[in-house]
Structure formats: C-alpha cells, structure tokens
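Novice: Need a 3D model of the following:
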Amino acid sequence: MHALDDRAEPFRFDYRPPAVRYGTGAVAALDSELAALDVSNALVVAGTTTGTTPAVIDPVRDGLGDRLGAVFAETTPEKRVATALAGARRYDGLGADGIVALGGGSSLDVAKAIRALVVHDDRMGAVASFAETGRLPVPEDLPPFVVVPTTLAGADLSLGAGLTATPENGHVDTPVDGGVSAPQLMPDAAVYDPELVATTPESVLCASAMNGFDKGVESLYARAATPITDGTAARGLQLLREGLPTLRGAEGGEPDYGRAVRGTILVQYGIARPEGSTLALIHAFGHGLTAHSAIQQGAAHGVIAPHALEFLFEHADCRRALLADALGVAAGTDPADGVVDAVAAVRDALGLPTRLRDVADVSRDDLPAIAATTAEDGLVENVPANVPVGADALERVLEASW
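Specialist: Model (predicted):
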C-alpha cells in the first residue's frame, strides 16, 4: 500500500442524493418507487432505439404497471431543445404527474430539460433565454423524477445536463451548445438494473464506462475532493478496475455487469453538489473534444486520460498515492507511473481508441481550437493549484495524445 494523503482541511459536504435502488430485476420495483413519490401517470422519456427495443422497454413497462402513462421515445445524441419541447407537450397532453428517464446520458439530459420546461409558464421565453445565454432557466417546483440508466457514463446522480439547438431544428438563429443546471434537478430516485445495462451494445457501453471510470479518478485529485467522496470514489474505482475489463467477454469470461454498475454508482456519488463538482481536467478535455468532433465523450476520455494524468503529475502531486491505492498499483511502483498505466490498461481493455490521429474527424490543425475550448471550460477551476490550464499548456497535452 502507498502512503495515503490524509488532508485535514475543513470541508462542507452538501449533497442531496436520490433514493438508490440496485439489483438484478430492480426495474420490477418501479411501481413502488413511483408510489412513494405519489406518481400515478408517468411519462417515460427514452431514446429512439432504447424506447422501442423490447428487451429494454418491456421490463420497464411491466415494472411501472398502471403508473405508465406513455413512452416518449424521441431523444437523440444531439440532446435538442426541440425534443425537450416536444416532450413537454407530450407531458401536457398526457396529464402526466411525473417523469421516468430511461437510457444513457442523452435521454437523461433531455428528460431533465423536459422536467424544467413542463412547469414554465412561458416555455418559449425560457427557450429564448437559452438561445441568448446557453442556459435553460429552472423553476423551483419540479415534478417527480426517476432515472433508469442503461449505460455506465454516470449521468444519473447529476444536477445538470447538456442541451443543444440549431437553426435547422428551430428556435435559434445560430447554433447553441449549452445546458441546464440546478440543485433541484437531482433525481428523486435512481433504479439500477444490471440486466438492462446488459442490453446496451458493447461499443456504446464500453465508451460510456470510460466516462464513468474517469469520474472516480477525478474525484480523488480535484480541488473539491472531500473525505466522503474519497471513500466512495476509491471503492468505486476498485470495483470498476475489476469489472470493466470483463465487459467485452475477454478470454471467454462472462461480463460482470453488476460489479460495473455498483462501481459506477459509487464513483459518481457525491461528486455533483450545489457548491460545485469534483470533475476536472479529463472531463474538460472531453467537452473540448466533443465540441469539435463527433467522437463519443467516453472515447475522447480514453484517448486523453493517460496524457492528462501525466501532465497533472508533472506539475503537482494530485494525490497520486491515493489514486495508486484505489487503482491497485503494486507497492514499490512509482505511484504516478502506476496510475497512468492502470488507467491506460482499463482503456485498452474497453477497446477504446488510443490516439487522436485515429479519430476520423479530428486533424492536427484542430488541436489549438480544441485546447482553447478546453481552457474555457468551467471544470478547469477544479484542477489542483500550480497546474497550468492555459490553452498553450493544454495544447501540449493534445499533441502528446496525437
């Protein structure tokens, strides 16, 4: 075991989590979760594939029983404002009294926007505000909200969501890439069922898993880390480093979806709080890359994470001993080198790209613009002191990943 960081700085941990239900077949209990929230007529928000695939939607329908009002299976990876408005209209027409979000990050994000829009007296005014500021305003009193994730990205225990609009899809004159964020957007309940996660295509699941895995990594080195998130993230990383390499059925073994789901719950537990997040440089790079490319964010993390960690360790300690312990780095190994190797090993086991040059729509000439976008991301504020986060420094990380 490496000598662990035992910081004694004061901290404040204001976290308002949902009820968490986990287990094989857990969606069978959706009826009781909605009953606890006094929801009798729920709108299920899902993707165009997830919401129409029997292996996914049928167990959810069965679990909801008479509390299912309708399925709105229209979300897409673009997370469009227009989709959220259509979902709000469907909610109205149904006379719904709650929302169930089913699927990956895109569906959960659009569902959060629908949740905010259904209580706006002036929805088009809210959309106009989004067009101007990139932020969708969020009223205080929101309808009950239950999330049923089918990926491992960790978008479920979250206060925010991404949202886009383009002139082609209406409501804006120029493209807007923004979002919605407020403490009251945290779900009321989260239901995790490994059987549903197992229905997700392998390539999608593995990319999402890297995104979730990096939440645990960042929670340990970010400025906003607390002893509470240290505990959940470290245990979550242990489960993920054991479970994620099984997802592709390597060497004929069975994928350990349960271990992967439990690890994902833990690494994100407590990281999204009203006073801030523990996400930092890797996620900022993920945002920068996806702003300039169609690459999935988890795949972007796979390329950038080892190089971002090398850069961080070059300039600061970044709690490398704690990270090394959580990632099972052998005693006697240099902690920084061991952490980088452990993260790269998980990335490789998930079958994700290792170089930016292998991403179809990224050229070397794009790197300065990606670095500039990353430097402007709010998450760089969570990077430890003494680590340079200007565009020039971050471009060097991108060059190393090229």
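
Novice: contacts and neighbour counts: CA atoms only from here.
Specialist: Fine.

Novice: so how far is Val397 from Ala250?
Specialist: Ala250 sits 31 Å away from Val397, taking Cα to Cα, to the nearest Å as the criterion.

Novice: which one of these two has more residues nearby?
Specialist: Taking other Cα atoms under 10 Å, Ala250 and Val397 do not tie; Val397 has more neighbours (23 against 12).

Novice: Spit out the contact partners of the more buried one.
Specialist: Counting by Cα atoms under 8 Å, 6 or more residues apart in numbering, Val397 makes contact with Ile304, His307, Ala308, Phe311.

Novice: ranking those residues by neighbours, who comes first?
Specialist: Ile304 leads the contacts of Val397 on contacts (other Cα under 10 Å) with 27 neighbours.

Novice: check contacts around the nearest residue to that residue once chain neighbours are set aside.
Specialist: Closest residue to Ile304 apart from its sequence neighbours, by Cα to Cα, 6 or more residues apart in numbering: Ser401 at 6.2 Å. Taking Cα under 8 Å, 6+ apart, we find Ser401 in contact with Val303, Ile304, His307, Thr354, Arg355, Leu356.

Novice: To compare with the earlier structure, here is another sequence to fold:
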Amino acid sequence: MSAQIILPRILQVGDGASQAAPDILLSLNCSRPLIITDTIMVELGYVDRLRDALSAQQISADVFADTIPEPTVGSIMAGVERVRAGNYDSIVALGGGSPIDSAKAIAILGKHGGSMRDYKFPRVVNEPGLPIIAIPTTAGTGSEATRFTIITDESNDEKMLCVGLGFMPVAALVDYSLTLSLPARTTADTGIDALTHAMEAYVSRKANAYSDSQALAAMRLIGPHLRRAYHDGGDTEAREAMMLGATLAGVAFSNASVALVHGMSRPIGAFFHVPHGLSNAMLLPSVTAFSVPSAPERYADCARAIGVANLDDSTEAANRKLLAELVTLNDELQVPTPQQFGIDYDQFMSVTEEMAIQAINSGSPGNNPRVPTHDEIVNLYQALWIV
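Specialist: Below is the predicted model of the structure:
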C-alpha cells in the first residue's frame, strides 16, 4: 500500500537559513508579508533582524506580535482581523510552535473566513490559505514541517486539532543559530516534545516506510544531544543536531501520526495551561510502558536509535533500557509532576473523565499500538499522581 508524503515546498536547513526569507518571498512572487511572532522575538531583536533583511530587498513587512503560548481562538482573532484589513499576500511565522500554529490558523481564517471550530478534525482542510514561510526558533514542535495546528477553544477548554494540506507551510527555514538563546527549561520541554514526535510516529499504526526513515533519523540526532543542549545552551553541535532532529520528527509524524501521548497531553494543556512539550514529558514514561507490550520490536528499535540499547540487546532488554531512560531523562531535565507543576489534585481528578473523552475524540489514541479504552486513559491520568 502506498503512502502520500506531504512536505514544505522549500526546506532550507543550517546556520543562517533564516536570512533566506527575502529571496524565498520574491521567488513566490510575494512582496507584502505579515510577520506573525510573539513579544519575546521582538525583545530578542529577531524581528528587527528579519525586517532589516526584508527591507534590503525592498520588501516592507508589518508585524503582529500578539500571539501567546498555547494559542486560543481569542488570541488568534486579532491576527485574523489584521489579515482581513490588510493587503497581505503572505505570512512569515517567526518563533516557536505557538506563533507558527497561530500563523497557520490565521492564514486559513484570514483568507476563507468562518470560525476555528469549522476547521476542526475530522474535517480535512486542503484549501490553501495565505502562503506561510515558517522560521522556527525552538527545536521541538516541528510545526514548520507539519500539516497540523492546535488551537484551544476557551469556551470548553478543548484543544482542537486541525489537519490538512492547507496548514502546511510553503517554506521552512530551519536555522539552529536562533535556538542558542533558549533557556534550559524551554530546551528540555521542546526537546522531549521532539523525541515524543519521533517515537510516536515510529510506533503509530499509520507509520510507513518514509515516516520510519525520518523518525529513526530524528531519534539518532535527539538521543545523544538533548542532554548536551540542556546543560550547555551554547553547544552549537548539539543545537544543530536538535534543530534538524526536531524538523525530521515533525516530518515523520506529519506523514504518519502522533498517538496516545499527544492525545492525552492536549487536554492537560487546555485545562491546566501546562506547556505542550512539558505535558508530553509528564506522560511519556507511563504511556510508553502501557504501550510497549503491543509493539515490543518497534519500541526496541527506538531504544537502539536513541542510543540506550545495543544491537545485540534482546527486544526485552532494549525495552527495559528504554523505559529506564525515559524516567532518568525526566529526572535529569527536571520535568515536574502535575503536583510539582502546581496543579490541584482534586481539580485534576475531577476532569479526568472529560480529558479522556477529549483525548479519544482527537483521534490520536486510535493510532497507538495499544488502543486504550476510556477507563484505561482515566487510569493513566490518575497514575500521574503516583510517580
């Protein structure tokens, strides 16, 4: 059976790749971009640097810097109105996963109208929005190379998964030099997010030969370099490996799928405002332990790719090493439990049923090697308070 592979039309990778934005806009016959970013990118001077590069090619760009972490319907609407009121022919998305996800939603709503809920999965959005050039500044979400965006509906605390070719950036400029200023906490959370993308793409029921190749390559880059980037943000070799690994992991899950970790992670983020990579990290050890019996060889491959198991290790031994590594990694990268993050026990337990419903409705748990029941998801949520 064949697999359809969807990628950005242009993928430019390496030190200084972000400076190619003006030439790429001109090659697309675009001359009036809106830069969608956040206030941190403005404060760091990245936005001014980008605007200067555009100005040198006589491209004038306005800036919308009001995106927020874990974007919501409300947070994107000002950007949608900005697009509708302006004469923009393209969007340059600069930042982590949240600005890029926001830009994807704004590009579709700004061009086609409607509400965000109209574009929620299971609808597949293949109609193009404004063309997006994505410039990631974290090594985590892979959003620059995926056909997904996630927007929270504040009315019911639901993270809506939106899927389709319309959300794929036309170009992705993957410049690891933009990650050198990342703090350790962000490096850890986004790095485990990328690792989760690669692992889930590889064990997914929708995996294919192409996604497998990208997922394994991503794990081989992320496994040896995540700790290095966390402990020394100026380690350029580690930063470059993490940036490429995150993009390859994005390519992998965009062309396969994510699974149970992501299905359960989104509701935690929506209800308790836990950053997406961090909620993935909280869940990864226990969900992996739950899933290993249904795909032991696949998880053993993950252990070997990450570098914690040897080729001559048995499947069982490799999986023991993988599960131990995920716990050790969380400890070393100081991933908090829900309680340590500050979530109230009674409040968390009161919404586990609703979170399980939202997780199942997202479709992601159905891609897991071991497809969980509603009650099993509730039990996995509750078990987070035991670890």
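
Novice: Is it possible to get a markdown table of the contacts of Val397 of structure 1 that adds secondary structure and distance to Val197 of structure 1?
Specialist: As requested, the contacts of Val397 of structure 1 are exported to a markdown table (DSSP: H, G, I helix; E, B strand; the rest coil; distance: Cα to Cα, whole Å):
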| residue | secondary structure | distance to Val197 of structure 1 |
| --- | --- | --- |
| Ile304 | helix | 25 |
| His307 | helix | 29 |
| Ala308 | helix | 29 |
| Phe311 | helix | 34 |
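
Novice: aligned partner of Met219 of structure 2 in structure 1?
Specialist: Under the alignment (TM-score structural alignment), Met219 of structure 2 pairs with Leu237 of structure 1.

Novice: Return the mean post-superposition distance for the helix or strand where its match lies against structure 2.
Specialist: Per DSSP states H and E: Leu237 of structure 1 is located in helix 227-243. Here the mean offset of helix 227-243 of structure 1 against structure 2 after fitting is 1.0 Å, by mean Cα distance after the TM-score superposition for structure 1.

Novice: Show me what that helix is packed up against.
Specialist: Applying 3 or more Cα pairs under 8 Å, 6 or more residues apart in numbering; DSSP states H and E, one finds that helix 227-243 of structure 1 contacts helix 202-221, helix 257-268, helix 320-326.

Novice: Using JSON lines, lay out the ones you listed together with distance to Ser106 of structure 1.
Specialist: Shown next, in JSON lines, are those (distance: least, Cα to Cα, whole Å):
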{"stretch": "helix 202-221", "distance to Ser106 of structure 1": "11"}
{"stretch": "helix 257-268", "distance to Ser106 of structure 1": "17"}
{"stretch": "helix 320-326", "distance to Ser106 of structure 1": "29"}
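
Novice: Including mean neighbour count and distance to Pro384 of structure 1, could those helices go into a markdown table?
Specialist: Output for those, formatted as a markdown table (neighbours: other Cα atoms under 10 Å; distance: least, Cα to Cα, whole Å):
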| stretch | mean neighbour count | distance to Pro384 of structure 1 |
| --- | --- | --- |
| helix 202-221 | 25 | 7 |
| helix 257-268 | 25 | 19 |
| helix 320-326 | 24 | 12 |
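
Novice: and of those, who's closest to Glu195 of structure 1?
Specialist: For Glu195 of structure 1, the closest of those is helix 257-268, at 7.8 Å, according to Cα to Cα.

Novice: For that closest one, grab the matching residue range in structure 2.
Specialist: Residues 239-250 of structure 2 are where helix 257-268 of structure 1 aligns, taking TM-score structural alignment as the criterion.

Novice: Buried residues, stretch 348-362 of structure 1. List them.
Specialist: Ala349, Leu350, Gly351, Leu352, Pro353, Thr354, Arg355, Leu356, Val359, Val362 (16 or more other Cα atoms under 10 Å).

Novice: actually stretch 364-384 of structure 2, not the one I typed
Specialist: 364-372, 377-378, 380-381.

Novice: Who are the contact partners of the spatially most central residue of structure 2?
Specialist: In structure 2, the C-alpha nearest the mean C-alpha coordinate belongs to Thr141, at 2.3 Å (Cα atoms, centre = their mean). Neighbouring residues of Thr141 of structure 2 by Cα under 8 Å, 6+ apart: Gly96, Gly97, Thr190, Asp193, Ala194, Ala246, Thr247, Gly250, Gly277.

Novice: Three-state assignment for it, please.
Specialist: Secondary structure, DSSP: H, G, I helix; E, B strand; the rest coil: Thr141 of structure 2 is coil.

Novice: what residue of structure 1 takes the place of it?
Specialist: Using TM-score structural alignment, Thr141 of structure 2 pairs with Ala153 in structure 1.

Novice: From Gly179 of structure 1, how far out is that match?
Specialist: From Ala153 of structure 1 across to Gly179 of structure 1, the span is 17 Å (Cα to Cα).

Novice: repeat for Pro139 of structure 1
Specialist: With Cα to Cα as the criterion, Pro139 of structure 1 and Gly179 of structure 1 are 15 Å apart.

Novice: Also Arg61 of structure 1?
Specialist: 29 Å.

Novice: before we move on, what about Asp156 of structure 1?
Specialist: In terms of Cα to Cα, Asp156 of structure 1 sits 15 Å off from Gly179 of structure 1.

Novice: That concludes my questions; thank you for your assistance.
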